[in-house]
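> Okay, sequence plus prediction incoming.
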Amino acid sequence: MSDSFRHIVRIKNTNIEGDRRVDYALTGIKGIGQRTAKAITKLSGINPEKRLGTITDEEVEKIEQSIDQLEEKAPGWFVNRTKDYKTGENKHVTGSDLIVTHRQDLDRMKKINCYKGVRHKKGKKVRGQRTRSTGRSETTVGVKRAELQKQKDKAEEE
C-alpha cells in the first residue's frame, strides 16, 4: 500500500472501505447493486478491478457524475424508480433519498387504503405469502395446547 491509499472513501454521502474493488465497493451505497455498479464503472471509464482506496479525487468525481447521469444513459428498465409517481420520469434514487421515497410510497399506500397499504398498516405479509403457519407474532398453537393441558391438570387436582 502506498502513501496515496485511502482506507475510507466518501461517495454520495456514504463512507466506503478503500480496500475493496471499485465495482464491489460501490454496492455499499444504498440503491446500487452489483449490476448497477458495473454499469457505473463502465460509464465513468474506471478500471473496475482497481482498489477504491487507490483512485484519485478526479476519478471519484467521475463516479459521482456517472451515478447522477445513470437515469439519462441507462434504459428505463435499468433504473430503480421507473415512472415515478409524482413526475412520471425514470429515476435512479440512491442513499438517504431512497429511504425517504420508500417511506413516502408506504405512507401514500396507507393513506389511500389500497390492499398493500392495509397489509402494511396491520403488519401482515404484503406480497402474497402464506400466513397460516408463518409470520405469527402471538403465541403459537403448540404453546396454547400445553397451557390448556396444565389448566385441566390443575382442575383435576382440586
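Cool, the structure landed.
> use CA for all of it now, contacts and neighbours both
Noted.
> separation between Q104 and K110?
Q104 sits 10 Å away from K110, going by C-alpha to C-alpha, to the nearest Å.
> So which of those two has more stuff around it?
Applying other C-alpha atoms under 10 Å to Q104 and K110 shows that K110 carries more neighbours, namely 17 against 12.
> tell me which element that one falls in.
helix 96-111 (DSSP states H and E).
> Same check on E138?
Here E138 is covered by no helix or strand, with elements defined by DSSP H and E.
> Check it against this one:
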Amino acid sequence: MPRILSVDIPGKKRLEYALTYIYGLGLTTSREVIAKAGLDPAKKADDLTDEEITKLTAVVRADYTIEGDLRREIGQNIRRLISINSYRGSRHRRGLPVRGQRTKTNARTRKGARRTVGAVRGKDARSAAKVAAPAAKK
C-alpha cells in the first residue's frame, strides 16, 4: 500500500482507480494527473517507484486542492453563505436541501429520520385517560 499525500492508496488496483481514494480526485482528474506525470494508468499502485510517487505528488500539489485543504475550503464557503444570510445559507443552517429539490415529500436524507408529532398532555390528563380507558371497554 503506497502512501501518496498522506493517504494510503490500495496497491492491488490500477493507478487511475487507486488515486481516486484521495479526497478531491475523481476518475477524470486522476487520469489527468497520470498523464501530466507521464505514467501508465494500467500500472498497479504497488509497482510504483519512489521517483514516480514523487512525480505524482508534485503534479497534485501544484494543480489541485485535495484532502484537508479542500474540506476546509468547502466548510468556509458554507459558513460564508450562512453569515451573509443568503437563501442557500439558510437551507444549510436548517439542514434542508440546498439545490431546489422538493421537500413536501422525500428529502429524508437531508432532513433526517421522521420526528413523530403527538399530543403532549400533562399528568392529570394522562391519569384521567387511564381511568377512562377500562370504563370504555365495558
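Arrived safely. This one's a predicted model, so the numbers in the text were calculated from it and none came from an experiment.
> quick one on the thing from earlier: for the helix holding K110 of the first structure, buried residues please.
For helix 96-111 of the first structure, burial by neighbour count (16 or more other C-alpha atoms under 10 Å) applies to L98, M109, K110.
> Please apply the same query to stretch 48-61 of the first structure.
P48, R51, L52, G53, T54, I55, V60.
> again with stretch 12-24 of the second structure
Quick answer for stretch 12-24 of the second structure (16+ other C-alpha under 10 Å): K13, R14, L15, E16, Y17, A18, L19, T20, Y21, I22, G24.
> Which residues are in contact with the first one?
It stands for K13 of the second structure. K44, A45 (C-alpha atoms under 8 Å, 6 or more residues apart in numbering).
> what about the helix holding K110 of the first structure, how far off from the second structure?
Once fitted to the second structure, helix 96-111 of the first structure is off its aligned match by 0.8 Å on average (mean C-alpha distance after the TM-score superposition for the first structure).
> Can you check which part of the second structure the helix or strand following that helix sits on?
Later in the chain than helix 96-111 of the first structure, the nearest helix or strand by DSSP H and E is helix 115-122. Mapped onto the second structure using TM-score structural alignment, helix 115-122 of the first structure spans residues 87-94.
> what's the mean gap between that stretch and the aligned bit of the first structure?
Mean deviation for stretch 87-94 of the second structure: 0.6 Å (mean C-alpha distance after the TM-score superposition for the first structure).
> now that stretch, how far from the chain's geometric center?
Averaged C-alpha coordinates place stretch 87-94 of the second structure at 17 Å from its chain's average position (C-alpha atoms, centre = their mean, to the nearest Å).
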